[in-house]
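Asker: generate a structure from the sequence data that follows.
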Amino acid sequence: MAKINGNEIRPGNVIEHDGGLWVAVKTNSVKPGKGGAYNQVELKNLINGTKLNERFRSAETVERVQLELKDFSFLYEQDEALVFMDTESYEQLELAKDFVGERAAFLQDGMKVTVQLYEERPIGIALPDQVTLAISEADPVVKGQTAASSYKPAILENGIRVLVPPFIAAGEKIVVDTNEITYLRRAD
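Answerer: Alright, predicted model coming up:
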């Protein structure tokens, strides 16, 4: 662990705060006319997902936690568990579906993911930022609708709903942002 000043906290940093482990989601340096500057930090608890907005003065120090990042590949789903394999040691790791959350639907056979470990305990998982999926259902375009207003609902092959532009039809493949769960572009 390393101590850093409150004004050095950056998005993605994991810090120990109030006895918990938190990841900085957003940071904003504020220099008010009166008083000292501070860093407004949006924190997300790595264990239970709660969020917190906290001000850190530049003179304050926090413990920055170094996480171990390991690459795993997704093997299969079994009941409420997702099974991954360490790409180096070939050891298997089971994570609860709830741990991955709704993004679990984006997992594909052999997909590489990065698991964040703290003292050997998985506390986070990063999927590829983008995946390519086929559209299984898309609403037909309503005639006379202006292109500007009209993203339409569609259902991906994994059952997730996204909004797509009117020119996208069922059967086409699109690239989806797995963090925001949004349409990015038509797949090549």
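Asker: contacts and neighbour counts: CA atoms only from here.
Answerer: Noted.
Asker: from residue 43, how far out is residue 58?
Answerer: Distance of residue 58 to residue 43, computed by Cα to Cα, to the nearest Å: 17 Å.
Asker: which one's more surrounded, these two?
Answerer: Taking residue 58 and residue 43 together and counting by other Cα atoms under 10 Å, residue 43 has the greater number of neighbours (25 against 17).
Asker: to check against the first, give me the structure of this:
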Amino acid sequence: MRVIASSIRKGNVIDMDGKLYVVLSAENIHPGKGTPVSQIEMRRISDGVKVSERFKTTDQVERATIEDRDYNYLYEDGDGFHFMNAETYDQVQVSKDIVGNSAPYLQENMTVKLSMHDGNPIAITLPQRTTLEVVETEPVTKGQTASSSYKPAILSNGVRTAVPPHIGIGTRIVVMTEDGSYVERAKD
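Answerer: You can find the predicted model right below:
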């Protein structure tokens, strides 16, 4: 499907010269003088090479047809990560470079969105938030109120983050899967 370059957004998949690229960032630049351009940072899906392209905003770009489906995370082994389609029970294997820095947040039976092109997984989207347990942090100080000072903590998935002073070891907290930042204490 051909679209104009200015309509390309982060997460879109572009077909250039027969190769697929996933868009990491897209910015439309309107200089005071001259032609407006779209600056697009993307990663080639086949080998992970990052590419930066500049198009006129009116240039036609081939957007690949992508199918987003919900899959449940099963397990990880030496070959990669394994997911199952809840409706058809089909299993699919996703390589480590596609999962990338989302890997620590994957939990058994977590529902994720896999973007498929011709039956092959090319991108993964995790839920925005997940609940994890604090396994290591400084002890709670009596009388210390919840101020803007956060303390370091290590979560059950091994990720380091910053938590408010009232959070202790064993507390379950909600974190953003994008950057591991603290949201709130879990309500379970």
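Asker: number of residues surrounding the residue nearest to residue 173 of the first structure when sequence neighbours are not counted?
Answerer: In this structure, residue 173 of the first structure finds its nearest non-sequential neighbour in residue 134, 4.1 Å apart by Cα to Cα, 6 or more residues apart in numbering. By other Cα under 10 Å, 18 other residues sit near residue 134 of the first structure.
Asker: can you check residue 151 of the second structure too?
Answerer: Neighbours around residue 151 of the second structure, by other Cα under 10 Å: 15.
Asker: what of residue 119 of the first structure?
Answerer: 10.
Asker: that one and residue 50 of the first structure, how far apart?
Answerer: The gap separating residue 119 of the first structure from residue 50 of the first structure is 21 Å, by Cα to Cα.
Asker: go on, residue 5 of the first structure?
Answerer: Residue 5 of the first structure is 23 Å from residue 50 of the first structure, by Cα to Cα.
Asker: do residue 161 of the first structure as well
Answerer: Distance, residue 161 of the first structure to residue 50 of the first structure, using Cα to Cα: 25 Å.
Asker: of the two, who's got more company?
Answerer: For residue 161 of the first structure versus residue 50, neighbours defined as other Cα under 10 Å are more numerous around residue 161 (16 against 10).
Asker: burial count for the closest residue to that one other than its chain neighbours?
Answerer: For residue 161 of the first structure, ignoring the flanking residues on the chain, the nearest one in space by Cα to Cα, 6+ apart is residue 155 at 4.6 Å. Look at residue 155 of the first structure: counted by other Cα under 10 Å, it has 18 neighbours.
Asker: OK, contacts around residue 5 of the second structure?
Answerer: Contact analysis of residue 5 of the second structure by Cα atoms under 8 Å, 6 or more residues apart in numbering lists 38, 55-61.
Asker: let me fix that, I meant to ask about residue 144 of the second structure.
Answerer: 165-166.
Asker: next, count neighbours for residue 31 of the second structure.
Answerer: Residue 31 of the second structure: 9 neighbours (other Cα under 10 Å).
Asker: residues making contact with stretch 41-57 of the first structure?
Answerer: With contacts defined as Cα under 8 Å, 6+ apart, stretch 41-57 of the first structure is touched by 5-7, 9, 20-28, 36-40, 123-124.
Asker: same question for stretch 82-102 of the first structure.
Answerer: Under Cα under 8 Å, 6+ apart, the answer for stretch 82-102 of the first structure is 70-77, 80-81, 104, 124-125.
Asker: still on that earlier bit, surely the residue nearest to residue 173 of the first structure is in a helix?
Answerer: No. Assessed with DSSP: H, G, I helix; E, B strand; the rest coil, residue 134 of the first structure is strand; it does not lie in a helix.
Asker: pretty sure it is touching residue 156, no?
Answerer: Yes. The pair residue 134 of the first structure / residue 156 is scored as a contact, 5.9 Å apart, by Cα atoms under 8 Å.
Asker: the second structure: helices as residue ranges?
Answerer: Under the criterion DSSP state H, the second structure contains helices at 96-99.
Asker: and residue 114 of the second structure, what is it in contact with?
Answerer: 68-71, 121-125.
Asker: list just the nearest of the contacts of stretch 82-102 of the first structure to residue 173 of the first structure.
Answerer: For these, the closest approach to residue 173 of the first structure (Cα to Cα) belongs to residue 104, at 19.1 Å.
Asker: what's the closest non-adjacent residue to that closest one?
Answerer: residue 97 (6.6 Å).
Asker: distance check, the one you found against residue 180 of the first structure.
Answerer: Counting by Cα to Cα, the gap from residue 97 of the first structure to residue 180 of the first structure is 18 Å.
Asker: do the same with residue 103 of the first structure
Answerer: Residue 103 of the first structure is 10 Å from residue 180 of the first structure, by Cα to Cα.
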